[in-house]
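> sequence-free structure coming up:
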């Protein structure tokens, strides 16, 4: 079964910033959406990629999709990626290893990606397709983030003036003058089978001048989230607005509630158990901060009755929230 297509909220924040700059009332637009209303305060949370892209396209409906996607992509950088992604990328000794790391680790940032590569003469085509999109206007918003990540990765090796030989988009939206001017002599094709860039083999085998050997020893395999972990990541941003029902969560991740229920049953889980576990997981993190009152933690997780929160927390962890806070602070 296909995994939920999710992406870090930091990716969505770039679109939010652009929309705010052109005068869109973001707070009102978020309130009318199925996105978490306080997503701007949670850059490391995960949201549904199709939901985020569709919302950005609808909210910025007066902006050309290809131009919108390009402008958002130009604002993305290593700073919007997870620390694990940045660490592994900067550890790579050559352009080829760095690009392979980017392609593989990108699937951790965006679970809807499918990557591959092949030789074309003296060049290599690096493909990173976005699943769940049909080539319509919303597709190019997702594609630009991928394209720019690949280009920026190569520029970290070959220099800021490096350009790919070719860019291809699945989207049929035509690029405007701004895009052609930005990419110089690069061939740009739309309505193609793949999202890709074409890179000279010689560029891929360049050594990386910038290498941070102490960044992180996490491998791409360590980062992969299973279905349950992805589901928890999707649920977490919604806890403050009250817990989402299985019907709401199923809609967010793009499947029917019946299919979601069958999937969880096959894995030995229930939705109520996943929801409770997600709340306890987030509560444990909040309890490590002694400056946050326990009653406020309960309310932030959607519990109207703090005693109910305490009972559930104790049932799942074996200790009360107060005892847990004391244990992590070393008071016991």
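Perfect, I can see it now. This one's a predicted model, so the numbers in the text were calculated from it and none came from an experiment. Numbering: from 1, shown residues only.
> For the rest of this, base every contact and every neighbour count on C-alpha atoms.
Fine.
> I'd assumed residue 232 was in contact with residue 47.
No. The pair residue 47 / residue 232 is not scored as a contact, 10.6 Å apart, by CA atoms under 8 Å.
> These two: who's more crowded?
residue 47 (31 against 18; other CA atoms under 10 Å).
> before we move on, what SS does that one have?
Assigned by DSSP: H, G, I helix; E, B strand; the rest coil, the conformation of residue 47 is strand.
> For it, give me its contacts.
6-9, 35, 233-234, 237 (CA atoms under 8 Å, 6 or more residues apart in numbering).
> for residue 125, what are its contacts?
Going by CA under 8 Å, 6+ apart, residue 125 touches 117-119, 196-199.
> and with 6 Å instead?
Residue 125 sits next to 117-118, 197-198 when contact means CA atoms under 6 Å, 6 or more residues apart in numbering.
> among these, which two are most distant?
Farthest apart among the contacts of residue 125 by CA to CA are 118 and 197. That separation is 11.2 Å.
> The two: which is more packed in?
residue 197 (26 against 11).
> quick revisit: closest to residue 86 out of the contacts of residue 47?
Nearest to residue 86 among the contacts of residue 47 is residue 8, at 14.1 Å by CA to CA.
> Could you find the closest non-adjacent residue to residue 223?
residue 108 (6.5 Å; CA to CA, 6 or more residues apart in numbering).
> Contacts for the helix or strand that the one you found is a member of next, please.
According to DSSP states H and E, residue 108 maps onto helix 95-109. For helix 95-109, contacts defined as CA under 6 Å, 6+ apart pick out 7, 89, 92, 113, 157, 204-206, 220.
> Emit the PyMOL select command for whichever of these are buried.
Here is the PyMOL command that selects the buried residues among the contacts of helix 95-109 (16 or more other CA atoms under 10 Å):
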select buried, resi 7+89+92+113+157+204+220
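> Return the subset of the contacts of helix 95-109 lying in strands.
7, 113 (DSSP state E).
> can you count the residues close to the residue nearest to residue 249 when sequence neighbours are not counted?
The shortest distance from residue 249 to any non-neighbouring residue, by CA to CA, 6+ apart, is to residue 235 (7.2 Å). Residue 235: 24 surrounding residues under other CA under 10 Å.
> Residue 235 and residue 178, how far apart?
Separation of residue 235 from residue 178 (CA to CA, to the nearest Å): 38 Å.
> One more to weigh against that first structure:
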């Protein structure tokens, strides 16, 4: 099998691979190669031969949940794009991606996130389940928050825009899940020196594109962070051993049960495990498989109770705190802010303004 040719640039793949050796081989899910292959197949490209040249699997559809090396994948995409004369192949591939193409673990965590802010925190926590060296974080910027991402250890690698388009499209889909399908970010920023072509920009007429940034990012209004989940996210596009219907049913039962206990204190983890008919260890393992912890479930139940009372009643904040299982106003405010990005009083004010 022929070895991949090095891509020219300020750093080549070999030098970056040497830098990454101590941290292991950076990997991405086969799922993220599939849309590029579909774009290339539409042009009649010799896709199978190119995949073989870059030491990539020649059949990936049935392996969507498995991992392949990122660096040869980026090389493959760039060489294929040039050979076929396809402009903005990263954008074309990103257009085929949907929320359901995220890993089952990520989708499960998003499904149980009560607010957009909590969902974005889960994305930061679980990003490595998509690309093993992907880092995602949130940066406040005025009245917006930036959802930032970058592949660690790849500074100087050319053609990163191919992967950056995919890394940006998923936060956009997540925000749209809460805001609506027509939402678009004010700014779409790339770490690479890439500038989208005219046709690509025409499809995002209200978005400003930036290049050469310290990281790739999109911006979201701060006021969106406290938006509640509109419902369950779509099921994963592929079936894997991580998909456990029994765990899902157990979690849904716990979410229905916990509100009845909030004012007197929720069951301990051990008590909840006993109610579920499991040992504490098995109980925790089932939750972990779904990408969630018992404390996450308790926090979500407390938030849903508190947000409903803040939104729909005139009950005092301290009384809402106590009914949600918090011992005092300060503890409640800190916990609520972790979940929404705003204080309970700010949340009440925002929801009243929205209703006017």
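Noted; the coordinates are in hand. Since this is a predicted model, take the numbers as computed values, not measurements.
> which position in structure 2 aligns with the residue nearest to residue 249 of structure 1?
Mapped onto structure 2 by TM-score structural alignment, residue 235 of structure 1 lines up with nothing.
> right, and the helix or strand after the host helix or strand of residue 235 of structure 1?
Using DSSP H and E, residue 235 of structure 1 falls within helix 227-235. Once helix 227-235 of structure 1 ends, the next helix or strand along the chain (criterion: DSSP H and E) is helix 246-253.
> which residue numbers in structure 2 go with that next one?
Going by TM-score structural alignment: helix 246-253 of structure 1 matches no residues.
> Give me the angle between that helix and helix 227-235.
90 degrees (axes from the mean of the first three to the mean of the last three CA atoms, to 10 degrees).
> Now for residue 348 of structure 2: which residues touch it?
By CA under 6 Å, 6+ apart, the contact list for residue 348 of structure 2 reads 310-311.
> Tell me if I am right that it is in a helix.
Yes. Residue 348 of structure 2 forms part of a helix when assessed by three-state DSSP.
> Just tell me what it corresponds to in structure 1.
Using TM-score structural alignment, residue 348 of structure 2 lacks an equivalent in structure 1.
> What's the local residue count around residue 306 of structure 2?
Neighbours around residue 306 of structure 2, by other CA under 10 Å: 22.
> returning to that earlier point: same check for the contacts of residue 47 of structure 1, but in structure 2.
Contacts conserved in structure 2 for those, using both residues aligned by TM-score structural alignment, their matches' CA atoms under 8 Å: 6-9, 35.
> For residue 109 of structure 2, see how far away the alignment partner in structure 2 of the residue nearest to residue 223 of structure 1 is.
Under the alignment by TM-score structural alignment, residue 108 of structure 1 pairs with residue 129 in structure 2. Counting by CA to CA, the separation of residue 129 of structure 2 from residue 109 of structure 2 is 12 Å.
> can you check residue 254 of structure 2 too?
From residue 254 of structure 2 to residue 109 of structure 2 the distance is 15 Å (CA to CA).
> higher neighbour count, the two?
Using other CA under 10 Å, the more surrounded residue of residue 254 of structure 2 and residue 109 is residue 109, with 25 against 18.
> so what corresponds to the more buried one in structure 1?
That one, residue 109 of structure 2, aligns with residue 88 by TM-score structural alignment.
> Also residue 26 of structure 2?
Checking TM-score structural alignment: residue 26 of structure 2 goes with residue 5.
> same deal with residue 321 of structure 2?
For residue 321 of structure 2, no residue is aligned by TM-score structural alignment.
> now residue 321 of structure 2, nearest residue through space, not along the chain?
Closest residue to residue 321 of structure 2 apart from its sequence neighbours, by CA to CA, 6+ apart: residue 332 at 5.6 Å.
> what do we get in structure 1 for the one you found?
In structure 1, no residue is matched to residue 332 of structure 2 (TM-score structural alignment).
> Residue 332 of structure 2: what secondary structure?
Classified using three-state DSSP, residue 332 of structure 2 is helix.
> Please give the number of neighbouring residues around it.
That count, for residue 332 of structure 2 with other CA under 10 Å as the rule, works out to 24.
> How many residues are close by residue 45 of structure 2?
Counted with other CA under 10 Å, the neighbours of residue 45 of structure 2 add up to 16.
> residues in contact with it?
Contacts of residue 45 of structure 2 (CA under 6 Å, 6+ apart): none.
> For residue 31 of structure 2, see how far away it is.
Taking CA to CA, one finds residue 45 of structure 2 at 19 Å from residue 31 of structure 2.
> Also residue 37 of structure 2?
For residue 37 of structure 2, the distance to residue 31 of structure 2 equals 10 Å [CA to CA].
> what do you get for residue 349 of structure 2?
Computed as CA to CA, the residue 349 of structure 2 to residue 31 of structure 2 distance reads 42 Å.
> Pick out whichever of those two has more residues nearby.
Neighbours were counted for residue 349 of structure 2 and for residue 31 using other CA under 10 Å; residue 31 has more, 24 against 13.
> Quick check: the gap between the nearest residue to that one once chain neighbours are set aside and residue 283 of structure 2.
Nearest residue to residue 31 of structure 2, sequence neighbours excluded (CA to CA, 6+ apart): residue 64, at 4.3 Å. Here residue 64 of structure 2 is placed at a distance of 28 Å from residue 283 of structure 2 (CA to CA).
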